[in-house]
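Participant: compute the structure for the input listed below.
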Amino acid sequence: MASAALLLPLLGAAPATAQSSASSLQRAFAAAAAEYHVPQSVLLGVSYLQSRWDTHDGAPSVTGGYGPMHLTDARTALATAPHHSEGTEDARGDSARPALPPAARIPSDKELPARLRTLPRAAELTGLSPEELRTDPAANIAGGAALLAAAQRSLGEPLSAGPAGWYGAVARFSGADDTATAAAYANDVYDVLRTGEERMTDAGGPVALAAQPDLAPRTSQLRETGLRTVSAAGTECPATVSCEWIPAPYEQFGDNDYGNHDLADRPAAPGIKYIVVHDTEGRWEGVLDLVQDPTYVSWNYSLRSTDGHIAQHVKAKDVAWHAGNWYINSTSIGLEHEGFLAQPDAWYTEAMYRSSARLVTYLAAKYGIPLDRQHILGHDNVPGPTAAAVSGMHTDPGPYWDWRHYFELLGRPFAATARSGGSGGLVTIRPDYAANQPVYTDCAVKGQPCAAHGSSEVRLYSDHDEKSALIKDVGDGSAPTTGVNDLASRVSTGQQYAVADQWGDWTAIWYLGQKAWFRNPEGQPTAVPAAGQVVTPKDGLASVPLYGRAYPEASAYPAGVPDQGLAALPYTLPKGQKYVVGDKVPGEYYYAVTFSTASHQVVIGDDQYYEIQYGHRVAFVRAADVKVMSSASSAF
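Facilitator: Predicted structure coming up:
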């Protein structure tokens, strides 16, 4: 049943202004609402939660959902390669024990659930063809209205003008098969109705929904939906999301091997400092099968795209194997989002973004994790733990994850924190997601351009000229490309860098030990000025080494725990360059290489490290090697 907590509005939701002049899309909502006798506000609210009213030019979402109403026909658009089974990354990322490369059998496709087959049902109800419902926004909206009206009738409720009486139909529309998920979805829709929204859609026209702050839906209708009840017992989730416990197994197998995570006592030992955002590269049901295989790897939470439902697999106190770097694994919580990196138009639903933001807000508050891009990392921001691991690290969630919108939902929008003109010494990367469309290749065919699409990432060049060479990642060793998985010459929304130079519409930053340029025109900026702390080598040092993990010095390891070594990366921080400080952390190593926890222990040294934004990925530098200063005092 819905709880009162589920009715709380999402952080960052803003009231809409008065309705703008009607666009063709707005008129389509009005026409469909009139034809199927659905309140227009309900239709708009549901569509906003599905797609934020975007059409995506007929391209399917990550779960095969089409158009503003996200009508699903998943047979047309599902990938099969699971996230941790591609590439060379060892998800555990700890050389103290043999790697456990994922060997789990990829599950075969099962019968698609009803939530992934709503478009064929809409075709039956409207008489419109599936092709029309996929490609014509007005037809798609009509299909959504028909589904809502059918849900309302099935509950024995009248088709009426009052939005308060449509709560049960909205819950049914979610496609969820349990009351908690359906209630969480419906409550999000009614949050949108109360706060109102207005935005310019990707179709080029405005759509608006006037706020109804006093709207109180009839939540009692949920009892009539006939949905099953799923227990949230055992989960660590906020009351504002739907969550169930589907445990990853901690089991012994084979030749004294075990999987697929390690038991611990976090945050007491080790601490929890980061949250890592992944995408699954696989469909929900298959992903759940994999995480329940003890020979595979693990993560703490999975999030479903259609309705934002969450499954928790590993307790926060324990260490999941997800990031490819043992230091990050032992100090982080991993979130897998149903989605695909190399499918630019395989978009994420607003329902999943909102559910994820609520979960991250809850976890960050519980464990004292700052809500910034140095602590809320993408898997693509996690450094290789050693030089040998650098080239095999994963690159998800990739350039199409909307970090700007995500942080708005977290209640921490990226904003200028210094005056323009470089006086703050830093920039925060913040392009307009929809308008920012750098060219990527290799999404579908090697060497071929990906579909043009909005992106969170900005391209870097060796000079203030788009014809100049791309920035090279010396640690990777290969020539830079525009490949969707090549991170060498890309910065991401929310990341901060020290300004190295400016030239007209171009800004240079210190990046991977080089001066890297990006276009930053005043009329359409891709970054905003910022201020903060930076590090640079101590006086007398030409450069200092960087590390992919903050491990203790050799003298800190007790008998019985092998010295892990500092293992410098193939990068340095040169004299005269400055990099933004994310955090100061102690050297820490969690020794856990056996199924029995008797030998597990946390080693903490005297050495301190700074986490810095070095390239696209973060890195660590010994505090003893650098000096810290204000970016404003060190502005170029």
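
Participant: going by C-alpha atoms from here, please, whenever you check contacts or count neighbours.
Facilitator: Fine.

Participant: can you tell me how far residue 336 is from residue 313?
Facilitator: Distance from residue 336 to residue 313, counting by Cα to Cα, to the nearest Å: 11 Å.

Participant: list residues touching both of these two?
Facilitator: 299, 301, 302 (Cα atoms under 8 Å, 6 or more residues apart in numbering).

Participant: please name the nearest non-neighbouring residue to the second one.
Facilitator: This points to residue 301. The spatial neighbour of residue 301 that comes closest, neighbours along the chain excluded (Cα to Cα, 6 or more residues apart in numbering), is residue 312 at 4.4 Å.

Participant: what's the local residue count around the one you found?
Facilitator: Neighbours of residue 312 under the rule other Cα atoms under 10 Å: 23.

Participant: can you pull the contacts of it?
Facilitator: Counting by Cα under 8 Å, 6+ apart, residue 312 makes contact with 235, 236, 243, 244, 245, 246, 247, 300, 301, 302.

Participant: could you redo the last one with a cut-off of 7 Å?
Facilitator: Each residue near residue 312 by Cα atoms under 7 Å, 6 or more residues apart in numbering is listed here: 235, 244, 245, 246, 247, 300, 301, 302.

Participant: which residues in this protein form helices?
Facilitator: Remark: helices assigned in the chain by DSSP state H are 24-36, 40-51, 118-126, 130-135, 137-154, 167-173, 179-195, 284-291, 326-330, 350-367, 403-409.

Participant: give the contact list for the closest residue in space to residue 166 that isn't next to it in sequence.
Facilitator: With sequence-adjacent residues excluded and distances taken as Cα to Cα, 6+ apart, residue 166 is closest to residue 152, at 6.9 Å. Under the criterion of Cα under 7 Å, 6+ apart, the neighbours of residue 152 are 158, 159, 166, 169.

Participant: number of residues surrounding the closest residue in space to the second one that isn't next to it in sequence?
Facilitator: Sequence neighbours aside, residue 37 is the residue nearest to residue 159 in space, at 5.7 Å (criterion: Cα to Cα, 6+ apart). Burial of residue 37, expressed as a neighbour count using other Cα under 10 Å, amounts to 17.

Participant: repeat for residue 416
Facilitator: 17.

Participant: against residue 528, how distant is it?
Facilitator: In terms of Cα to Cα, residue 416 sits 5 Å off from residue 528.

Participant: likewise for residue 27?
Facilitator: 36 Å.

Participant: more neighbours, these two?
Facilitator: Between residue 27 and residue 528, residue 528 has the larger neighbour count (other Cα under 10 Å), namely 23 against 14.

Participant: here is a second sequence; please produce its structure as well for comparison:
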Amino acid sequence: MQWKHVRKAALCAAVGGLLLTARPAVAAQPDGLDKAFADATAEYQVPKDLLVAVGYGETHLDGHDGAPSSDNGYGVMHLASNPQNKTLEQAAELTGEPEAALKSDTAANIRGGAAVLRALADRAGLDASERKDVNAWYPAVARYSGAADDRVARLYADTVYGLLSQGIKAEVVVPPRKVRPERGTYEKVKPLAATTGEPQAGILSTDYPPAHWVPANGNNYSPGRSSAIRKIVIHVTQGSYAGTISWFQNPSAQVSAHYVIRSSDGDVTQMVRDADTAYHARSSNAEALGIEHEGFVDNPSWFTDAMYRSSAALTRYLADKWGIPRTRANIVGHNELPGNDHTDPGPHWNWDYYMSLVNGGGGSLVGGSPADFDGDGKDDIVTFTHGANADVYVAKS
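Facilitator: Model prediction:
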């Protein structure tokens, strides 16, 4: 599959160092993946469950055969090489592994992620006893994000500790545990979203009230519009929620979207005002609103019901606000726009279900329970069928 591209000028320096002798990508089997995490833990004294949670939050433990993410990050641990975040180069220096191996070999990539986390822990002054306590690693995890904005760094770390609290059932299993992260200076940073039990905080959007407002860098969008808003474009981030927010704040990115939605719970962050032109759809930018969805085109595990419902609520709201017909002619995938070479949202995006939510009331901005499909304030009974059709049947109230 093709990964989302950013403008060549933004990444020419980063990709120019690709080695022509790169080893073939290694797709680790579950047993091999568990061993890779265990070996990295033994070498660098990073708690295994913490290391897995960082990787799961970044990629769902999917290395994508060594292909880069939207912000030029690689492998299970998302070792990045961009002007703001150079964990790939740091990992190469710390481990002695060639950058090509860190990109394509899963065990090397996990080892590199562990080495970077250990270096951050050493910088934070963690001793041998503290390194055994996952709660003490919070500042190191926040800095691993590479985010320039402390709110985004806290969002990243809170997501990792939320995963530790909930547990992970994937190729490597992490049992749920009670966490009390020692945030240090990040304790004073207002969280963008309630990921570990805190109430929502921070500045809210004036365009869409449920969204947080975290502005993209001014290099990545243009003030105003040269056309009326006629379309809503559905994207997939090819990266994590916090990573995407951080990338749109990076002045070298030259890309952005109006909204970003989290996979796990549908949390929404707005980064460009509706009235301004985000850089997300090339020739269609002037007439389109862009919504990015956390995840990767080739991995359907990111497309949760919470994400579909949150996105449908946002799309319904924006369509009604701007007078956009709620049809597939006006609510489109990035891949459907002329002059674009992207594949998102890809074959795993369920357009029938999504549009039923947009038009059927299940994604309404105001509503009660998540099981209230028609917005009448009462829970409905839902049946999902297996197979190619993936039909959904609803018994109201």
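
Participant: TM-score for this pair?
Facilitator: Overlay of the two chains. TM-score (TM-score structural alignment, normalised by the length of structure 2): 0.59; 306 aligned residues with a Cα RMSD of 5.3 Å.

Participant: on that earlier part again, distance to residue 378 of structure 1 added to the helices of structure 1, as CSV?
Facilitator: What follows is the helices of structure 1, written out as CSV (distance: least, Cα to Cα, whole Å):
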stretch, distance to residue 378 of structure 1
helix 24-36, 34
helix 40-51, 22
helix 118-126, 32
helix 130-135, 31
helix 137-154, 32
helix 167-173, 31
helix 179-195, 25
helix 284-291, 19
helix 326-330, 12
helix 350-367, 13
helix 403-409, 10
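
Participant: for residue 71 of structure 1, find the nearest of the ones you listed.
Facilitator: Proximity to residue 71 of structure 1 (Cα to Cα) singles out helix 118-126 among the helices of structure 1, at 4.7 Å.

Participant: centre of the chain to stretch 253-269 of structure 2, how far?
Facilitator: Computed by Cα atoms, centre = their mean, to the nearest Å, the chain-centroid distance of stretch 253-269 of structure 2 equals 8 Å.

Participant: quick revisit: can you match the contacts of residue 312 of structure 1 up with structure 2 and say which hold?
Facilitator: On the basis of both residues aligned by TM-score structural alignment, their matches' Cα atoms under 7 Å, what survives of the contacts of residue 312 of structure 1 in structure 2 is 244, 245, 300, 301.

Participant: biggest separation within those, which pair?
Facilitator: Put simply, by Cα to Cα the two of these set farthest apart are 244 and 300, 12.0 Å from each other.

Participant: neighbour count for those two, which is higher?
Facilitator: Neighbours per residue, other Cα under 10 Å: of residue 244 of structure 1 and residue 300, the larger number sits with residue 300, 25 against 21.

Participant: ok, residue 618 of structure 1 touching residue 612?
Facilitator: Yes - Residue 618 of structure 1 lies in contact with residue 612 (Cα atoms under 7 Å); the separation is 5.6 Å.

Participant: wait, which of the helices of structure 1 is closest to residue 376 of structure 1?
Facilitator: Comparing these by Cα to Cα, helix 350-367 comes nearest, at 8.6 Å.

Participant: in the closest one, what's buried?
Facilitator: 350-364 (16 or more other Cα atoms under 10 Å).

Participant: same question, stretch 191-204 of structure 1
Facilitator: 191, 192, 193, 194, 195, 196, 197, 198, 199, 201, 202.

Participant: hang on, residue 392 of structure 2 packs against residue 357?
Facilitator: No - using Cα under 7 Å, residue 392 of structure 2 makes no contact with residue 357, being 11.1 Å away.

Participant: out of the two, which sits in the busier spot?
Facilitator: When residue 392 of structure 2 and residue 357 are compared for neighbours, residue 357 comes out ahead with 23 against 13, by other Cα under 10 Å.

Participant: which stretches of structure 2 form strands?
Facilitator: Per DSSP state E, structure 2 carries strands over the ranges 73-74, 79-80, 212-213, 221-222, 231-236, 259-261, 268-270, 277-278, 288-293, 331-333, 381-384, 392-395.

Participant: okay if I get those as JSON lines plus distance to residue 343 of structure 2?
Facilitator: Formatted as JSON lines, those follow (distance: least, Cα to Cα, whole Å):
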{"stretch": "strand 73-74", "distance to residue 343 of structure 2": "19"}
{"stretch": "strand 79-80", "distance to residue 343 of structure 2": "22"}
{"stretch": "strand 212-213", "distance to residue 343 of structure 2": "28"}
{"stretch": "strand 221-222", "distance to residue 343 of structure 2": "22"}
{"stretch": "strand 231-236", "distance to residue 343 of structure 2": "9"}
{"stretch": "strand 259-261", "distance to residue 343 of structure 2": "18"}
{"stretch": "strand 268-270", "distance to residue 343 of structure 2": "23"}
{"stretch": "strand 277-278", "distance to residue 343 of structure 2": "19"}
{"stretch": "strand 288-293", "distance to residue 343 of structure 2": "13"}
{"stretch": "strand 331-333", "distance to residue 343 of structure 2": "8"}
{"stretch": "strand 381-384", "distance to residue 343 of structure 2": "27"}
{"stretch": "strand 392-395", "distance to residue 343 of structure 2": "26"}
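
Participant: quick one: closest of these to residue 50 of structure 2.
Facilitator: Proximity to residue 50 of structure 2 (Cα to Cα) singles out strand 79-80 among these, at 16.2 Å.

Participant: where does the closest one end up in structure 1?
Facilitator: Mapped onto structure 1 using TM-score structural alignment, strand 79-80 of structure 2 spans residues 71-72.

Participant: equivalent analysis for stretch 153-162 of structure 2, please.
Facilitator: Taken onto structure 1 by TM-score structural alignment, stretch 153-162 of structure 2 occupies residues 182-191 there.

Participant: the matching stretch vs structure 2, mean deviation?
Facilitator: Superposing on structure 2 and averaging over aligned pairs (mean Cα distance after the TM-score superposition for structure 1), stretch 182-191 of structure 1 comes out at 0.7 Å.

Participant: mind telling me what residue 182 of structure 2 corresponds to in structure 1?
Facilitator: Per TM-score structural alignment, residue 182 of structure 2 is aligned with residue 218.
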